[in-house]
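Undergrad: no sequence on this one, just coordinates:
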């Protein structure tokens, strides 16, 4: 295996991590921004008010997008395992 191949494998793995984590964190970030804007407009300075909507949105994203995310991880792992003979030889 050449260093370029190892770098490509790591690049693909890191891109998968970034894509899946952004898919979970993104909606929570948007909801947090909306709640923070609402708090600033109404001058409600309650820290726990933004926690529950972000938690619920994150859980809903995991519930609905979980099968797709798991499929992406399994496809990536199968691709890596399937390419082992070509990488070694």
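TA: In hand now; what should we look at? What you see is a predicted model, and the numbers here were worked out from it, not measured in a lab.
Undergrad: going by C-alpha atoms from here, please, whenever you check contacts or count neighbours.
TA: Fine.
Undergrad: show me the longest helix that occurs in the chain.
TA: Criterion DSSP state H: the longest helix present in the chain is helix 3-42.
Undergrad: how far off centre is that helix?
TA: 5 Å (CA atoms, centre = their mean, to the nearest Å).
Undergrad: between the next helix or strand after it and helix 3-42, how big is the angle?
TA: Later in the chain than helix 3-42, the nearest helix or strand by DSSP states H and E is helix 51-82. Counting by axes from the mean of the first three to the mean of the last three CA atoms, to 10 degrees, helix 51-82 points 170 degrees away from the direction of helix 3-42.
Undergrad: A further structure is provided below for comparison with the first:
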């Protein structure tokens, strides 16, 4: 197993993790920013006001993009198994 192969595997794993987590992080960040602007302008300082909408939005993203995420994860797993079978032979 060469260094290039290990670096390639790590790069592929990090890229896949970034692709899978990005929708959740972006939606949570944008929604949190909008809610904090709303709280600052109305001076409502309720902690649950930030938590519940983020939870609902993240759950919705999980439901909407779940099949795409599963496809990406299965593709990564197939690539890893292909590499393992090439190393064994």
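TA: Nice, thanks for sending it over. None of these values were measured; they are calculated from a predicted model.
Undergrad: what's the TM-score here?
TA: Once superposed, chain against chain, the TM-score is 0.91 (TM-score structural alignment, normalised by the length of structure 1); 89 aligned residues with a CA RMSD of 1.2 Å.
Undergrad: in the longest helix of structure 1, which residues are buried?
TA: Within helix 3-42 of structure 1, the residues scored as buried using 16 or more other CA atoms under 10 Å are 13, 16, 20, 23, 24, 27, 28, 31, 32, 35, 36, 39.
Undergrad: again, but for stretch 72-89 of structure 2
TA: For stretch 72-89 of structure 2, the neighbour count (16+ other CA under 10 Å) marks 72, 73, 76 as buried.
Undergrad: nearest residue to the second one in space, please, no chain neighbours.
TA: Nearest residue to residue 73 of structure 2 in three dimensions, chain neighbours excluded: residue 16, at 7.3 Å (CA to CA, 6 or more residues apart in numbering).
Undergrad: is it true that the one you found touches residue 72?
TA: Yes. In this structure, residue 16 of structure 2 is within contact of residue 72 by CA atoms under 8 Å, at 7.3 Å.
Undergrad: just give me the match in structure 1 for residue 5 of structure 2.
TA: Aligning on TM-score structural alignment places residue 5 of structure 2 opposite residue 5 in structure 1.
Undergrad: what of residue 19 of structure 2?
TA: The equivalent of residue 19 of structure 2 in structure 1 is residue 19 (alignment by TM-score structural alignment).
Undergrad: please report how far the most centrally placed residue in structure 1 lies from residue 3 of structure 1.
TA: Taking CA atoms, centre = their mean, the centroid of structure 1 lies closest to residue 21, which sits 1.5 Å from it. According to CA to CA, to the nearest Å, residue 21 of structure 1 stands 27 Å off from residue 3 of structure 1.
Undergrad: cheers, nothing more for now.
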